[in-house]
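**Student:** Mind folding the following:
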Amino acid sequence: MKSKLFTPINIGAFDLEHRLVQEWPLAADPLDAAANQSMPCSGPLLSGGLVLHDPGALIWPAQTLPLDEFDRMESIWRNLMHQAKTSRQSPLARLRGDLTLQVPDQPDGILALSQRDIERIIADYVDAAYRAKSSGFDGVELDGSSGSITDLFLMRTTNPRSDRYGGPIAQRLNFALELVDALTQVVGRDRVGIRLSPFPHGFDQERSQIYDKVLSSLRDQEIAYIHLELTEHLSARVLNLALPAKALRGAYPGIFVASGQQSLPFAMELVESRWADAVCFVNPVVDAQFLNELQQAQQGDPDPLN
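**Tutor:** I've put the predicted structure just below:
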């Protein structure tokens, strides 16, 4: 029987032929021929899916590039995006969440950010989304994973602010919700995803409760998907039985994309269990063995590794 991993799915604006997402997080410089060898596989086995790119300085922060080099990079990325769409891939740009990119001279975390700083940071994200859109990307994924600027605002331990962006969780959520809303104004709600790390070091009660509220609030944003990083080796059985993971799934009825163990059996099990709707492979090793396993799995082999 064919695995659910290889059945079609609608994720926001994207009608996909399967539920296997590719992610290429390293900023592959399209001006570097060696870097281009790491671009996603566009053969028939991996066509028709969602692909996440980190275009690096093309979109973040673009002001570090001379104008002529930026124009060249944008032109090359636009061509790469055209090739991806020819292969029925839906390419999204990852918007990084590193505070040092936003405020390089900020040693004190988010506490010292003024209201003007926060407004400028959101404006920078909006500008990045516009550049991604003009370069041919179909949408964006906001990096809100552990340690990102979005995550720093959410956590009580890293957010000692006392204004509208600090204090109770309802106020610590304001930055993330305002940022997501601003991005949806650029590319559309159904073309925005956000990456979160609710379990960076296993199940933590306080963090789990915070992310229950985060996901409940994001329901109203009606974005394309939530990308959950499973940094621990959490099996589908654990995710469906552990109360924090069950609560998280219950807090958000929309699309979950999960990234975790880099194996096809894990991906198939996770999707079959219905805890996640799609599974992301980070820098998959697209070699002969991987493609052979993928082909067997797509054909319904119950054990693609044998």
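
**Student:** hey, let's count contacts and neighbours off CA atoms from now on
**Tutor:** Noted.

**Student:** Whatever helix or strand R237 lives in: which residues count as buried?
**Tutor:** Per DSSP states H and E, R237 falls inside helix 236-241. Judged by neighbour count (16 or more other C-alpha atoms under 10 Å), helix 236-241 contains these buried residues: 236, 239-240.

**Student:** and the closest residue to A13 other than its chain neighbours, how far is that from Q22?
**Tutor:** Spatial nearest neighbour of A13, excluding adjacent residues (C-alpha to C-alpha, 6 or more residues apart in numbering): D190 at 5.2 Å. For D190, the distance to Q22 (C-alpha to C-alpha, to the nearest Å) stands at 19 Å.

**Student:** neighbour-wise, which of the two wins?
**Tutor:** Just comparing D190 and Q22: by other C-alpha atoms under 10 Å the higher neighbour count belongs to Q22, 23 against 17.

**Student:** Am I right that that one sits in a strand?
**Tutor:** Yes. With DSSP: H, G, I helix; E, B strand; the rest coil as the criterion, Q22 is assigned to a strand.

**Student:** My understanding was that it contacts S42; is that so?
**Tutor:** No. Judged on C-alpha atoms under 8 Å, Q22 makes no contact with S42 at a distance of 10.7 Å.

**Student:** ok, back up a step: would you pull up how far the helix holding R237 lies from the middle of the chain?
**Tutor:** Relative to the centre of its chain, helix 236-241 is centred 22 Å away, using C-alpha atoms, centre = their mean, to the nearest Å.

**Student:** What is it packed up against?
**Tutor:** Helix 236-241 sits against helix 243-251, helix 264-272, with contacts defined as 3 or more C-alpha pairs under 8 Å, 6 or more residues apart in numbering; DSSP states H and E.

**Student:** and G97, how many neighbours?
**Tutor:** Using other C-alpha under 10 Å, G97 has 22 other residues around it.

**Student:** Doesn't it lie inside a strand?
**Tutor:** No. Counting by three-state DSSP, G97 is not found in a strand; it is coil.

**Student:** Number of residues surrounding the closest residue in space to I223 that isn't next to it in sequence?
**Tutor:** Once flanking residues are discounted, I223 sits nearest to R189: 4.7 Å by C-alpha to C-alpha, 6+ apart. Residues contacting R189 under the criterion other C-alpha under 10 Å number 21.

**Student:** Please provide the structure for the following sequence as well, for comparison with the first:
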Amino acid sequence: MTSSLFEPVTIGALSLPHRIVMAPMTRSRSTQPGDVPNAMMAEYYAQRASAGMIITEATQISPEGKGYSFTPGIHSDEQVAGWTLVTNAVHAAGGRIVLQLWHVGRMSHESFHPDGKPVAPSAIAPGAQVWIADPETGEGGMVDCPTPRALSTQEIARVIDDYRKAAENAKAAGFDGVEIHAANGYLIDEFLRSTSNHRTDGYGGSVEGRIRFAVEVAETVSKVMGADRTGIRFSPFITQRGMDDPEAPATILTLAKELNRIGLAYIHLAEADWDDAPETPREFRIALRSAFSGTVIVAGGYDRDRAEAILKDGLADAVAFGRPFIANPDLPRRFAEGLLLAGFDGATLFGGDAGGYTSYPAYGVAA
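**Tutor:** The predicted structure follows:
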């Protein structure tokens, strides 16, 4: 029986040898101070270059966009140089890599902001926590997010320009494309949902108002990278972080039509990665196919059998795997040959050294 997972696929300007994508995963290994990508990160991504495409960990577009300790940025010269190490290593290993552009919005902490206030569409706390660590010891824990302040209309224009600069930096660093992070309760997602967006100006109220920020970000980033090298990630059915908006799926479908007009390369759905997340309805998947003619990537607890099934059903074009790639840098080979998958050490997921990061060997290689 032929495997759909191992058929080639074209995603915008990128030709992938198969449909196994590495999903974005925060690992908090950047060099401090400065949130700078480093040689250890380059080794980590290069080890996983056999993925059809790598989507990097979420990367803050500006200091304001930061919400977690030790996550990398793409807004300084040092960060661009660090990411260049990564892209060079991945390309030398024969891979393709896109950068996930991230502004956390209200999912942040006062310690990251001079005035102590994260920014958001509206001054509504998310009722959630973020991970904050001591920069000296690396020891940290989860802390409550404060009530943010609402962005002014003028500030929204500046944030959109921050996305432009980040895309320019990603291009300079040698990335094959970018993915706009519009999922999981971060800034763009906050604009999309009536639970977190109570604005009465042109960026709120109606569905058209709530999708406006996302559309303008997508247009701006596409002008830099090319729409055929730009994707976007959504999580339509999450309910945590104050995102429980029954209108969200319909809002995202309306937005998908605008992204289709712009010509984005792909939409990436973050599915049941949350305890309270329902199954993504088949009706939504069909409606997304109708609204958007580009590639659809799905992620969220998929194994090989589920991945094969959704590809053969025609409701996705590629499947992104996260946790399986942590301890299995050669995941495509293991799937192809039916090899045993290794488990990962949960204590080493965030922060730390090479242990539990670059220390997992390929199959048959001694650790």
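
**Student:** Next, the TM-score between them, please.
**Tutor:** Here the TM-score for the pair of chains, by TM-score structural alignment, normalised by the length of structure 1, is 0.81; 286 aligned residues with a C-alpha RMSD of 3.4 Å.

**Student:** circling back: what's the aligned partner of the residue nearest to A13 of structure 1 in structure 2 in contact with, if anything?
**Tutor:** In structure 2, D190 of structure 1 lines up with D228, judged by TM-score structural alignment. Taking C-alpha atoms under 8 Å, 6 or more residues apart in numbering, we find D228 of structure 2 in contact with 11-13, 222, 263-265.

**Student:** now D228 of structure 2, what's its secondary structure?
**Tutor:** Assignment for D228 of structure 2 (three-state DSSP): helix.

**Student:** Can you classify D245 of structure 2 as helix, strand or coil?
**Tutor:** coil.

**Student:** S196 of structure 2 versus that one, what's the distance?
**Tutor:** Taken as C-alpha to C-alpha, the span from D245 of structure 2 to S196 of structure 2 is 9 Å.

**Student:** Would you map the strands across the stretch 151-300 of structure 1?
**Tutor:** Secondary structure of the stretch 151-300 of structure 1 (DSSP state E, counting those that start in this stretch): strands at 192-196, 225-229, 256-259, 278-282.

**Student:** Give me the contact list for the shortest one.
**Tutor:** Right, the one you point to is strand 256-259 of structure 1. Strand 256-259 of structure 1 is contacted from outside by 225-231, 275-282, using C-alpha under 8 Å, 6+ apart.

**Student:** go on, the second one?
**Tutor:** Residues outside strand 225-229 of structure 1 that contact it (C-alpha under 8 Å, 6+ apart): 11-12, 145, 192-200, 254-260.

**Student:** Where in structure 2 does it fall?
**Tutor:** Using TM-score structural alignment, strand 225-229 of structure 1 pairs with 266-270 in structure 2.

**Student:** Flag every buried residue along the matching stretch.
**Tutor:** 266-270.

**Student:** Kindly reformat the residues you listed as a markdown table containing distance to R158 of structure 2.
**Tutor:** A markdown table is the format used below for these (distance: C-alpha to C-alpha, whole Å):
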| residue | distance to R158 of structure 2 |
| --- | --- |
| Y266 | 26 |
| I267 | 25 |
| H268 | 26 |
| L269 | 27 |
| A270 | 28 |
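
**Student:** and of these, the nearest to I156 of structure 2?
**Tutor:** Of all those, I267 has the smallest distance to I156 of structure 2: 23.4 Å, by C-alpha to C-alpha.

**Student:** any idea how far R48 of structure 2 is from the closest one?
**Tutor:** The gap separating I267 of structure 2 from R48 of structure 2 is 22 Å, by C-alpha to C-alpha.

**Student:** Likewise for S30 of structure 2?
**Tutor:** For S30 of structure 2 relative to R48 of structure 2 (C-alpha to C-alpha), the value is 18 Å.

**Student:** Kindly report the same for A299 of structure 2.
**Tutor:** Counting by C-alpha to C-alpha - A299 of structure 2 and R48 of structure 2 are separated by 17 Å.

**Student:** Just confirm R164 of structure 2 contacts V221, I think it does.
**Tutor:** Yes. Applying C-alpha under 8 Å, one finds R164 of structure 2 in contact with V221, separated by 5.5 Å.

**Student:** Setting aside sequence neighbours, what's the nearest residue to V104 of structure 2?
**Tutor:** Leaving aside its sequence neighbours, V104 of structure 2 sits nearest to Y186 (C-alpha to C-alpha, 6+ apart; 4.5 Å).

**Student:** so who does the one you found touch?
**Tutor:** If you count contacts by C-alpha under 8 Å, 6+ apart, Y186 of structure 2 has them with 102-107.

**Student:** A278 of structure 1 now?
**Tutor:** By C-alpha under 8 Å, 6+ apart, the contact list for A278 of structure 1 reads 5, 19-21, 256-258, 267, 271.

**Student:** Repeat that for Y211 of structure 1.
**Tutor:** Y211 of structure 1 makes contacts with 198, 248, as judged by C-alpha under 8 Å, 6+ apart.

**Student:** again with A23 of structure 2
**Tutor:** Taking C-alpha under 8 Å, 6+ apart, we find A23 of structure 2 in contact with 54-56, 299, 320-322.

**Student:** Tell me which of these you also see in structure 1.
**Tutor:** Among the contacts of A23 of structure 2, the contacts conserved in structure 1 (both residues aligned by TM-score structural alignment, their matches' C-alpha atoms under 8 Å) are 54-56, 320-322.

**Student:** need those in JSON lines with neighbour count, can you?
**Tutor:** Converted to JSON lines, the kept ones among the contacts of A23 of structure 2 look like this (neighbours: other C-alpha atoms under 10 Å):
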{"residue": "I54", "neighbour count": "25"}
{"residue": "I55", "neighbour count": "22"}
{"residue": "T56", "neighbour count": "20"}
{"residue": "A320", "neighbour count": "26"}
{"residue": "F321", "neighbour count": "25"}
{"residue": "G322", "neighbour count": "16"}
